[in-house]
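Undergrad: I'll drop the sequence and a predicted model, then ask my questions.
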Amino acid sequence: MNPRLLLALALAIGTVLAGCGSHEAAAVPPAGLDDPAHRRVAEAVISSFENSSTDLPYAAAQRLDDGRGITAGRAGFTSGTHDLLLVVQRYEALAGTSTPLHRYVRPLRAIDTQVADGGDGDDTTGLGGFEAAWASTSRSDPRLNQAQDAVYDDLYFRPVMDQARRAGVTTALGQLALLDTGIQHGTGTGPDDLGTIVTETGPLAGDEPGWLRRFLENRRRHLEHPAYAETAEVWRESLPRVDTLERFVDQQRFDLATPVDWTFAGQRFSVPG
């Protein structure tokens, strides 16, 4: 064979092999909400549901008269459901010294014990001035916001992602639907919790869009007829969350690719590209 032809052939083969090698070595992009960009969109959507803003409200704190005392921070941690106490304790541990929230640790623990014994979760005894102290600290000490992120991941994001993997839900939109449900309903196995709704929806069986529609129908039913009658009015107010997620399914926005826009309770929101 002509030497020049042999050289050309060798170069061509080398180029092909090099391309194959680089393809095999290329990093596989993360799927679902493991992708930081997808997670950013999902958290913006949930924040629009919770706070009427796509920004995470780290400094927010208010009394909503919803049976859960004070609601504060990026994930709506509440004094009546234990997680606000966890955030304050995590902040204290990160700070290592006395903090502006230190004086609220004991009242939060007392409320926690009271609720565990069947008491009133809306009781805020000893929490006078908490909202102002929380807001000021969040704006001045990044460790409080770091504590919020850590507790959010521990209580909500990681458990929901584990639940999604067990159920076989792989799309960003599907995982968003589970995450929003877990944040509002809880990630346990109570009568209205995420685990119960997933179980009621049944196996995915290779049809995630169909499964997601059934899941959202079941969530709607739980919001319309919650297990605890005293929460019925508050939970029904969350039905627009399901409406918005169902519109995402109708639009086949399973990858939550930006730019993305949506309507919630008559208000327009967006995340630019």
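TA: Arrived safely, thanks for sending. Numbering: from 1, shown residues only.
Undergrad: Please count neighbours and contacts with C-alpha atoms only from this point.
TA: Fine.
Undergrad: residue boundaries of the strands in the stretch 151-273 of the chain?
TA: Taking DSSP state E, counting those that start in this stretch as the test, the strands found in the stretch 151-273 of the chain are 260-264, 267-271.
Undergrad: Give me the neighbour count for Leu194.
TA: Neighbour count of Leu194, defined by other CA atoms under 10 Å: 26.
Undergrad: correct me, but it touches Gly182?
TA: Yes: Leu194 is in contact with Gly182 according to CA atoms under 8 Å; the separation is 5.3 Å.
Undergrad: Go ahead and flag the most central residue of the protein.
TA: By CA atoms, centre = their mean, the chain has its centre lying nearest to Leu179, at 4.4 Å.
Undergrad: quick one, which of the strands of the stretch 151-273 of the chain is nearest to Glu92?
TA: strand 267-271 (33.8 Å; CA to CA).
Undergrad: Next, the angle strand 260-264 makes with that closest one.
TA: 160 degrees (axes from the mean of the first three to the mean of the last three CA atoms, to 10 degrees).
Undergrad: Against that first model, consider the following:
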Amino acid sequence: MLTDLQHKTAQAVVHVFETGRPTGGYDTVTLLPGDTGHLTYGKLQTTLGSGNLFLLINRYCAAPAAAFAEPLRPYLGRLRDRDTSLDQDAALRRLLREAGSDPVMKAVQDAFFDDLYWHPTVTAARSRNINSALGTTVVFDSFIHGSWRRMRDRTDQQAKGKSKTSEQAWIALYLTTRRDWLANHTNPLLPRTVYRIDALQKLTSADNWALALPITVRGQFIDEAVLDGSSHARAASDDGERLLMVTSPMHRGDDVKALQQALNARGESLQVDGVYGHATAAAVRRFQGLNGLRADGIVGAMTRAALGMF
């Protein structure tokens, strides 16, 4: 049985993968080119294409005191029908972002994603005698990202004929199997997501099966203060995947150069000087706006993924 702190930590790890923030981006609206899920929303990025975005917004609209229920309610029919023209509906995107700040929406998302992903994760993990916090996190990430059953069965085939496999050995084999599948997938979006496996493998290599805090996941420092909201999440200084934004003094380095090159490959004409200044920030905001991301000029996991920088 996981403790409440381990539960929060497991979710924080996957929140970093999904929104770049350990506490989750309740207001995050994303649309990646070529993503069959289409418009995605919330701290664990539920999709229009799956029908789960409708279920989430329907639950929110039915909640007492939901501040944005009235303007969102007219969209319910099109969300139910998975109307992909909503991908380009700027008014809906704005409403979803604004609703993300509503405490009712945050409570609804917490309960909804627990029902949709966390509780099934725990059931699936226990049925496999996966009891550690890190092992459960690996299963949780697969429920969020997809193809748990396929990768579970493929891992079992890989393990067949071997002596009884411990939880830790099976999880290690599962991560290797899943990484290979993602890296070689024909969907061009999936090879970009191997960073999830790399981060989880880093935790297994550290033998941190209890998810003892503090930990660093993709440049995000996570401790109890971050999880209980008494401290703002911050980028870890010892990880190359820092958050890039306009600061004083300005961010400088090869990661900024790589960002500028990626933006130039998509039509910008930035000087590749490795300095994250206002021109680079403006180019980032343009790219974010065109790709359904929050146009804040901050480069985290979601913006890097959209740029193919993994």
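TA: Thanks, I have it. Model, not experiment: these values are computed from the prediction.
Undergrad: Now the TM-score, please.
TA: Comparison of the two superposed chains (TM-score structural alignment, normalised by the length of the first structure) gives a TM-score of 0.73, and 216 aligned residues with a CA RMSD of 2.1 Å.
Undergrad: still on that earlier bit, find the nearest non-adjacent residue to the residue nearest to the centre of the first structure, please.
TA: Spatially, and ignoring its direct neighbours in sequence, Leu179 of the first structure is nearest to Val160 (5.7 Å; CA to CA, 6 or more residues apart in numbering).
Undergrad: Counting neighbours, what do you get for the counterpart of Leu5 of the second structure in the first structure?
TA: Alignment note: Leu5 of the second structure maps to Ala37 in the first structure; criterion TM-score structural alignment. Using other CA under 10 Å, the number of residues around Ala37 of the first structure comes to 13.
Undergrad: same question, Ser166 of the second structure
TA: 11.
Undergrad: just Val122 of the second structure next, same as before
TA: Quick note: Val122 of the second structure (other CA under 10 Å) scores 19 neighbours.
Undergrad: in the stretch 1-150 of the first structure, which spans are helices?
TA: Remark: helices assigned in the stretch 1-150 of the first structure by DSSP state H, counting those that start in this stretch are 3-25, 36-51, 83-95, 105-116, 130-140, 142-152.
Undergrad: Give me the range in the second structure that the last one lines up against.
TA: By that I understand helix 142-152 of the first structure. Against the second structure, helix 142-152 of the first structure falls on residues 103-113 (TM-score structural alignment).
Undergrad: so how much does that stretch differ from the first structure once superposed?
TA: Overlaying the first structure shows stretch 103-113 of the second structure at a mean distance of 1.7 Å from the equivalent residues (mean CA distance after the TM-score superposition for the first structure).
Undergrad: What are the buried residues along that stretch?
TA: Val104, Met105, Lys106, Val108, Gln109, Phe112, Phe113 (16 or more other CA atoms under 10 Å).
Undergrad: Ok, stretch 31-40 of the second structure next?
TA: Neighbour counts over stretch 31-40 of the second structure (16+ other CA under 10 Å) mark Leu31, Leu32, Gly37, His38, Leu39, Thr40 as buried.
Undergrad: quick one, which of the helices of the stretch 1-150 of the first structure is nearest to Leu216 of the first structure?
TA: When those are compared by CA to CA, helix 36-51 sits nearest Leu216 of the first structure, at 15.1 Å.
Undergrad: can you tell me which residues contact Thr84 of the second structure?
TA: His38, Leu39, Leu48, Gly49 (CA atoms under 8 Å, 6 or more residues apart in numbering).
Undergrad: what's the answer for Leu182 of the second structure, then?
TA: Leu190, Pro191, Thr193, Val194.
Undergrad: number of nearby residues for the second one?
TA: The number of residues packed near Pro191 of the second structure is 18, by other CA under 10 Å.
Undergrad: That one -> the first structure?
TA: So, by TM-score structural alignment, Pro191 of the second structure is matched to Arg236.
Undergrad: Against Glu224 of the first structure, how distant is its match?
TA: The gap separating Arg236 of the first structure from Glu224 of the first structure is 5 Å, by CA to CA, to the nearest Å.
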